[in-house]
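Participant: Okay, structure incoming, though there's no sequence with it:
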């Protein structure tokens, strides 16, 4: 073997390094999504934040979506509309609404429930098998969620009367993601993930655009309200980088690593979200940390192969 050729061990190490690089970048991108939503909400309404996020993501992916439209059949178009709604459109609005009364750090923690919702939705509606490990993970994670919902400032835990109901917007978004990923798994064997996301965003782009520019004050705020341009830039970053670019990076990571390794990004996103929240002055109480550990532990157990 010549000196300028890489050995199999070197190639394997290089692949592992790339995989970890993608994992770290994705965790930083997706973990930062919640602080970007928070910044957008300083000027814009939840509806405006959600719609503009979809518009920016859909527009930047037009070069990938438009050329593929002519290859689709009617059934694929119908399924892609559903994917666009439950995978992007509805969650974008739910997350923005949730963060009007929920910290960005805790929103990031609740978002970690997505893999378990994938399991539950798959078992309920797609004849997927749910294992004992899945069940144990679900119980632990939902106990963590319950703890996070009843934490009070004057005691470690409050009562269910103290529940912050806005957390349910995030859980509903996670359920939407669960439906979305199962539809992709069972109904889109023939389409690649990048194409699915790009075209599904195209399907909901007109609705988001019409709502944003015809039924909200977004355009007025953007031109007349101080700080609106900066807030819009945060949402643009959220749509372009947090949705479009992150999707491409995730699919590249799946190719250079494994799906199991790629799914481990779920455990790092809450950490990044919490760090951003703490840097922004958000306060986490002792009870929050108990709940956070339980959620992440439950997701790890339930998602472990």
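Facilitator: Okay, I see it. Remember, it's a predicted structure, so these values are computed and weren't measured experimentally.
Participant: only C-alpha atoms for contact and neighbour calcs from this point on.
Facilitator: Fine.
Participant: How many residues are close by residue 101?
Facilitator: 12 (other CA atoms under 10 Å).
Participant: Wait, it touches residue 163, no?
Facilitator: No. Residue 101 is beyond contact range of residue 163, at 11.7 Å (criterion: CA atoms under 8 Å).
Participant: in stretch 271-280, what's buried?
Facilitator: Residues of stretch 271-280 classed as buried by neighbour count (16 or more other CA atoms under 10 Å): 271, 272, 273, 274, 275, 276, 277.
Participant: okay, pairing it with this:
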């Protein structure tokens, strides 16, 4: 199971590198279309091999269409556009704020998950980390500032999607694989419908571009979901969520090693602060005495998130 956990961290962490390479020959919308088509085909193949049935209830398909927009179409598009202006490693650092955004949305949308002191402290610490990553004292160009805002909007969209899943889909107890297959498949259909309007730029294909899109779809959008499901089943949702700590490390390391990207001192420092905020909000670290009630409450969101955690 450790091998699947490490492959999951590598798949999600390297996604930002593959986006950057794919953008050398494709527009952001074309990258999203390609990865969703590849991911849908991979998941459909696994669903067929395992002989699992897709859900038939039209209401479920409607809910999954909403999830597809929030979990695939919107964040994938925002990250792809953002990487036209910011390094892939920086985008991977911002992706690490997904658990914080999920907690923020859940605190507002789910009354039963009102934050305790540890969660509030974790949120505050995490968003201090975001400010450190942003580095407003350095000054930002308009494009760079908008790109970093797009990264944060993407993780907010992830947070909205996870809470929506938890509220409208998870209680139905559907198998994870068919849910993922419908979700990614609907995302591919949506992007195909939008393609005449959003994906009309000239295409310049090369082997690095083609292989990057294939890796994004098959590994980062398809197989990674299965690996995550297996890790959650074996280790539990809370332990599985620690992959969030590794993906920015992978993303930054690959950006430096493969693309020669530079890293400002504030970016890894801010990433460490963000991860500390996540750990505090999840009850992994604490300051002072915590009651049993606080401990149980801190574990609740992770336990309810289930197999469908952040993926990019």
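Facilitator: Structure received. What you see is a predicted model, and the numbers here were worked out from it, not measured in a lab.
Participant: Report the TM-score for the pair.
Facilitator: The TM-score (TM-score structural alignment, normalised by the length of structure 1) is 0.84; 276 aligned residues with a CA RMSD of 2.2 Å.
Participant: what sits against the alignment partner in structure 1 of residue 24 of structure 2?
Facilitator: Matched to structure 1 by TM-score structural alignment, residue 24 of structure 2 sits across from residue 42. Counting by CA atoms under 8 Å, 6 or more residues apart in numbering, residue 42 of structure 1 touches residue 231.
Participant: Just say helix, strand or coil for residue 42 of structure 1.
Facilitator: Following DSSP: H, G, I helix; E, B strand; the rest coil, we place residue 42 of structure 1 in the coil state.
Participant: roughly how far apart are it and residue 284 of structure 1?
Facilitator: 21 Å (CA to CA, to the nearest Å).
Participant: cool, and residue 38 of structure 1?
Facilitator: 17 Å.
Participant: cool, and residue 273 of structure 1?
Facilitator: For residue 273 of structure 1, the distance to residue 284 of structure 1 - CA to CA - is 12 Å.
Participant: Now do the helices in the stretch 201-312 of structure 2.
Facilitator: Listed in chain order, the helices of the stretch 201-312 of structure 2 (DSSP state H, counting those that start in this stretch) span 207-215, 224-235, 237-240, 243-259, 266-281, 292-305.
Participant: now the ones you listed as CSV including distance to residue 176 of structure 2?
Facilitator: Below are the helices of the stretch 201-312 of structure 2 laid out as CSV (distance: least, CA to CA, whole Å):
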stretch, distance to residue 176 of structure 2
helix 207-215, 21
helix 224-235, 7
helix 237-240, 14
helix 243-259, 19
helix 266-281, 25
helix 292-305, 12
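Participant: Residue 265 of structure 1 -> structure 2?
Facilitator: By TM-score structural alignment, residue 265 of structure 1 lines up with residue 243.
Participant: Then residue 250 of structure 1?
Facilitator: Using TM-score structural alignment, residue 250 of structure 1 lines up with residue 228 in structure 2.
Participant: Next one: its match from residue 104 of structure 2, what distance?
Facilitator: The value you get for residue 228 of structure 2 to residue 104 of structure 2, if CA to CA is used, is 23 Å.
Participant: go on, residue 294 of structure 2?
Facilitator: 17 Å.
Participant: For the two, indicate the residue with more neighbours.
Facilitator: Each of residue 294 of structure 2 and residue 104 has its neighbours counted (other CA under 10 Å); residue 104 has more, 20 against 17.
Participant: any idea which element that one lies in?
Facilitator: Assessed by DSSP states H and E, residue 104 of structure 2 sits inside helix 98-109.
Participant: mean distance, that helix to its aligned residues in structure 1?
Facilitator: Helix 98-109 of structure 2, aligned to structure 1 and superposed, deviates on average by 1.0 Å (mean CA distance after the TM-score superposition for structure 1).
Participant: and that helix, which stretch of structure 1?
Facilitator: Mapping helix 98-109 of structure 2 onto structure 1 (TM-score structural alignment) gives residues 114-125.
Participant: for the matching stretch, which positions count as buried?
Facilitator: Judged by neighbour count using 16+ other CA under 10 Å, the buried positions of stretch 114-125 of structure 1 are 114, 115, 116, 117, 118, 119, 120, 121, 122.
Participant: Equivalent analysis for stretch 143-162 of structure 1, please.
Facilitator: By neighbour count on 16+ other CA under 10 Å, the buried set for stretch 143-162 of structure 1 is 143, 144, 145, 146, 147, 148, 149, 150, 151, 152, 157, 158.
Participant: Show me those residues that map onto strands.
Facilitator: Using DSSP state E, no member of the buried residues of stretch 143-162 of structure 1 falls in strands.
Participant: May I ask which two of the residues you listed are separated the most?
Facilitator: 143 and 152 (16.3 Å; CA to CA).
Participant: Show the contacting residues for residue 88 of structure 1.
Facilitator: By CA under 8 Å, 6+ apart, the contact set of residue 88 of structure 1 is 54, 201.
Participant: Need the counterpart of it in structure 2.
Facilitator: Aligning on TM-score structural alignment places residue 88 of structure 1 opposite residue 72 in structure 2.
Participant: Residue 116 of structure 2 is nearest to which of the helices of the stretch 201-312 of structure 2?
Facilitator: Comparing these by CA to CA, helix 292-305 comes nearest, at 6.5 Å.
Participant: buried residues in that closest one?
Facilitator: 294, 295, 297, 298, 299, 301, 302, 304, 305.
Participant: Also stretch 92-108 of structure 1?
Facilitator: Judged by neighbour count using 16+ other CA under 10 Å, the buried positions of stretch 92-108 of structure 1 are 92-100, 102-108.
Participant: Tell me, how many residues neighbour the residue mapped onto residue 196 of structure 1 from structure 2?
Facilitator: By TM-score structural alignment, residue 196 of structure 1 lines up with residue 179 in structure 2. Residue 179 of structure 2 sits with 20 neighbouring residues when counted by other CA under 10 Å.
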